[in-house]
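sequence first, then the predicted structure:
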Amino acid sequence: MQKAPTESTDAKDTPLFEAVFQRISNSEDLSIPFSDYMREILYHEEGGYYSRLDENRIGREGDFYTSVTVGETFGFLLAQQIVTEWSARFDKPESFVIVEQGAHDGTLALDVVRGIQEISPELFDSFLYRIIEPRKKHREWLEKRLSTEAGAEKIQIVPDVAGAKAPEGIFLCNELLDAFPFDCFEMQKGEWREKRVAIDQDRFAWKVGEANSDFENFIKRWQSEYPEGYTTEFCTELEPWMDEISTLFQKGLWWIIDYGYEGGDYYAPSRTTGTMRCYRRHQATEDPFKSPGEIDITAHVDFTRLGEVAEEHSLSVETFTDQHHFLIEASKPWLLGLEGQAPDARAAKRLRQFQTLTHPSIMGQQFKVMVLSKGG
């Protein structure tokens, strides 16, 4: 049995430290895949980064910004596009469901619901908004937080995909997939090696092991030769996630919004250090072992692979674009309604937020949107 890490480690005093240490100690080769480490650090019920409800992780006082924290305009524009699709594509069905996963504190849900109420009272009367939240404590916290908010009567919080299913609807997630656990790989002496997590001198550290054949076969499609020391990631969660999420609707749309690249860019030989990043208080670090449970760990999304996995699950890739073009298209009915008149204070505020969300050098090109469909 290895000696438990001492107080001198950078990871000291974090709730998950001993739990992860024990998992490594009990493993066959005293190491675990990085995806297992990441799953514990982010999602463990006691002390996982996304399981702690005592701190606001998003916004000015948190660890990172999102399109939602810019203001209510992001949700309003999604609502505008939902109304457009509900009318033109779905032909105004009597019942309609919006499903969100990765809802955090429910702000986007409220913004979308209130946007629909403003834009289309007809749709507002006939739709429901379901949030998938598997963690019981977080469901209870969300229910309490949303209970006094205007529009909360349209929101249901369910534990799984089965509880969110509907004949017709739209699924959306914003910055969900970048937090899916992934494994790490490095090119060493002409061979791919897996970077696993072990204990070295009382702290978490990398341990190199044999790469699995699935990754080796996958990456060959992009490039036959990579430079020494090249590192990258491979998400382990796409297939099981799509197994479930693709069954939500008989006829539907799936909007996946996140930062990422197409496969050729993701695995370009020039991207020598991969895309993994760690964040705390808006400060980036490349050390995923510092203060486990206190930092966010992310990687960009490989949208080429995402689209291929979706097609394997009988979904069609309709659109792959950036947030700039997606929101510009969604905003057309709203902007048309503003023509020929001076915007009031609320419209002026929305226009300022709209510029932030769509400007190519701010958020417009940073975030990508993949639209999947099923059922015509």
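It's in. Keep in mind the model is a prediction, meaning the values are calculated, not measured.

make it CA atoms for all contacts and neighbour counts henceforth
OK.

from Phe21, how far off is Glu262?
36 Å (Cα to Cα, to the nearest Å).

have a look at these two and say which one is more surrounded.
Phe21 (23 against 16; other Cα atoms under 10 Å).

helix, strand, or coil at that one?
Secondary structure of Phe21, reduced to three states by DSSP: H, G, I helix; E, B strand; the rest coil: helix.

what of the one 3 residues further on?
Local secondary structure at Ile24 is given as helix here, using three-state DSSP.

please name the residues that touch it.
Ile24 makes contacts with Leu30, Ser31, Ile32, Val197, Ala198, Ile199, as judged by Cα atoms under 8 Å, 6 or more residues apart in numbering.

tell me how many other residues surround the closest residue to the last one other than its chain neighbours.
In this structure, Ile199 finds its nearest non-sequential neighbour in Ala205, 5.7 Å apart by Cα to Cα, 6 or more residues apart in numbering. Number of residues near Ala205 (other Cα under 10 Å) recorded here: 16.

other SSEs contacting the host helix or strand of Ala205?
The secondary structure element spanning Ala205 is strand 203-210 (assigned by DSSP states H and E). Judged by 3 or more Cα pairs under 8 Å, 6 or more residues apart in numbering; DSSP states H and E, the packing partners of strand 203-210 are strand 191-200.

what does the strand it packs on contact?
With Cα under 8 Å, 6+ apart, strand 191-200 has contacts from 21, 24, 30-34, 37, 183-187, 204-212, 216.

putting a second one here so we can go through both:
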Amino acid sequence: MKKMSEQATELKANENGHVLDLIAGEIEEGNGFISFERFMELALYHPQLGYYTKNIKRVGKDADFITSVSVGKCYGLILAHHFSTILKTFSNFSKEVVVVELGAENGDLALDIMGELSMLLSKDLFGRLNYIIVEPFSFKRQALKARLSSERIGNISVISDLEKENNLYGVLIGNEVLDALPFRRVRLRDKKWMELGVGINRDGEKKKLIEAEKCIQNESLISRVADFPKELPDGFTAEVNINFKQLLSGISSSFVKLEGYFVDYGSSHDELMDLSRSEGTVRAYSGHQYVKNVLLSPGSNDITSNVDFDWFRASAKKHEFITNEPIDQYRFLTNAAEPWLLKIEKSGIQNVENMKLINQFKMLIHPTTMGRAFKVLKFQK
């Protein structure tokens, strides 16, 4: 199976065109149908026109959405405290240790984590640490390298493909990565699962993307829906990600010993199969506003769905990873932040910077903001 960047690049149209034209062209070549996965690849990851690859601001209060990283440096600081213990342990087995980050966006988390680790680790161990950012798109790699080189905090490298690395010992962090992986959609029709993809309606020069159904042909998708509950109402719709195995395979082949964390929106499989989720969980966002029709304005909106954590864990088990039940971000960060909070308490210093960090911490763990919305899934090798 080709990587996302390779798939999104295989286009015949002029790169200065609109992504809608590219999608429409592929639908016509595909006899009126492309998978929702392919739609996402083009809408989100086309090298020039995709939502995640365009040179636009996506994250922040004045953009489309906020993340734990964009709240402030507190998130990276807490992760650094948590990772420092793991790295010290792994340093007994290997001369070099790593922190690998997927989905780094503008590099804020790398700088926050490395800045804190430079103070938490011994000079010797910090010198043996390499922070590796995996970014498949060249434009974003160049931007990251330019920013990170100007900061000069430790050994930070930006690479295109994790599979080029091997014999790694260390930590992996993926913040809101799994929900951004292109996925398939399925819909139950007359007790038979159909693939729900994307078609097109034409009215003269006007083009409108619409939902389209066809018999499932992908073997991985056929295998997955065979395990779905039998008694669901007609029209029940769900998302299926068949790309987890490719992601996990690459991670497994690169690491000898690993403690990894994916932080994301997600649910158990039973929750996703509940009748209250009969329309699935796919959704789009723009300017912090929910966009009901995810097929509108491709390339301009973030598209996501709830991660099926049970399916991810089952996929991870096949690659010999040990996984933990996902826990609320509130619980994970509260436990991980304990050494840092005790340090502040013992110092007795209530300066402006500490109060700023404490306020960020409260937002990260608050149940109505991020504390319960995000889940943390730990996996080990």
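Received it, and whenever you're ready, just let me know what you need. As the structure is a computational prediction, the values presented were derived from the model and not from experiment.

now the TM-score, please.
TM-score of the superposed chains, computed with TM-score structural alignment, normalised by the length of the first structure, equals 0.90; 359 aligned residues with a Cα RMSD of 1.9 Å.

give me the buried stretch members for the strand holding Ala205 of the first structure, please.
Residues Arg203, Phe204, Ala205, Trp206, Lys207, Val208, Gly209 are the ones in strand 203-210 of the first structure that count as buried (16 or more other Cα atoms under 10 Å).

same deal with stretch 351-368 of the second structure?
Leu357, Gln360, Phe361, Lys362, Met363, Leu364, Ile365.

what's the helix or strand for the fifth one?
Applying DSSP H and E as the criterion places Met363 of the second structure in helix 352-365.

was I right about Asp310 of the second structure contacting Gly266?
No - using Cα atoms under 8 Å, Asp310 of the second structure is not in contact with Gly266; the gap is 9.6 Å.

those two: which is more packed in?
Gly266 (23 against 16).

quick one: the strand holding Ala205 of the first structure aligns where in the second structure?
Here strand 203-210 of the first structure aligns to the second structure at residues 208-215, judged by TM-score structural alignment.

average distance between that stretch and the first structure?
Mean deviation of stretch 208-215 of the second structure relative to the first structure after superposition (mean Cα distance after the TM-score superposition for the first structure): 1.2 Å.

what comes into contact with that stretch?
With Cα under 8 Å, 6+ apart, stretch 208-215 of the second structure has contacts from 24, 33, 193-202, 295-296.

how about the secondary structure of the spatially closest residue to Glu163 of the second structure that is not a sequence neighbour?
Nearest residue to Glu163 of the second structure in three dimensions, chain neighbours excluded: Gly250, at 5.3 Å (Cα to Cα, 6+ apart). Under three-state DSSP, the three-state class of Gly250 of the second structure is helix.

I'd assumed Leu162 was in contact with Gly250 of the second structure.
Yes - between Gly250 of the second structure and Leu162 there is a contact at 6.6 Å, judged by Cα under 8 Å.

more neighbours, these two?
Under the criterion of other Cα under 10 Å, the comparison of Gly250 of the second structure against Leu162 puts Leu162 first, with 20 against 17.

quick check: the gap between the more buried one and Leu181 of the second structure.
16 Å.

Leu108 of the first structure sits in which helix or strand?
Going by DSSP H and E, Leu108 of the first structure is in helix 107-119.

what sits up against that helix?
68, 72-80, 83, 100, 103, 123-124, 129, 149-152, 154-155.

how far does that helix sit from the chain's center?
20 Å (Cα atoms, centre = their mean, to the nearest Å).

can you list the buried residues in it?
For helix 107-119 of the first structure, by 16+ other Cα under 10 Å, it's Thr107, Leu108, Ala109, Leu110, Asp111, Val112, Val113, Arg114, Gly115, Ile116, Gln117, Ile119.

swap in stretch 247-260 of the second structure?
247-255, 257-260.

check stretch 140-153 of the second structure too.
For stretch 140-153 of the second structure, using 16+ other Cα under 10 Å, the buried residues are Lys140, Arg141, Leu144, Lys145, Leu148, Ile153.

residue ranges of the helices in the first structure, please?
17-25, 34-43, 67-70, 73-88, 107-119, 121-126, 136-146, 213-219, 238-245, 263-266, 303-312, 323-338, 345-358 (DSSP state H).

packing partners for the last one?
Going back to what we said before, that points to helix 345-358 of the first structure. helix 67-70, helix 73-88, helix 323-338.

ok, the second one next?
With contacts defined as 3+ Cα pairs under 8 Å, 6+ apart, helix 34-43 of the first structure has these neighbours: strand 182-188, strand 191-200, strand 296-298.

how about the third one?
Helices and strands in packing contact with helix 67-70 of the first structure are listed as helix 73-88, helix 345-358; criterion 3+ Cα pairs under 8 Å, 6+ apart.

what span of the second structure is the last one aligned with?
Residues 352-365 of the second structure are the counterpart of helix 345-358 of the first structure, counting by TM-score structural alignment.

circling back: now the angle from the helix holding Met363 of the second structure to helix 329-336?
Angle, helix 352-365 of the second structure to helix 329-336, by axes from the mean of the first three to the mean of the last three Cα atoms, to 10 degrees: 140 degrees.
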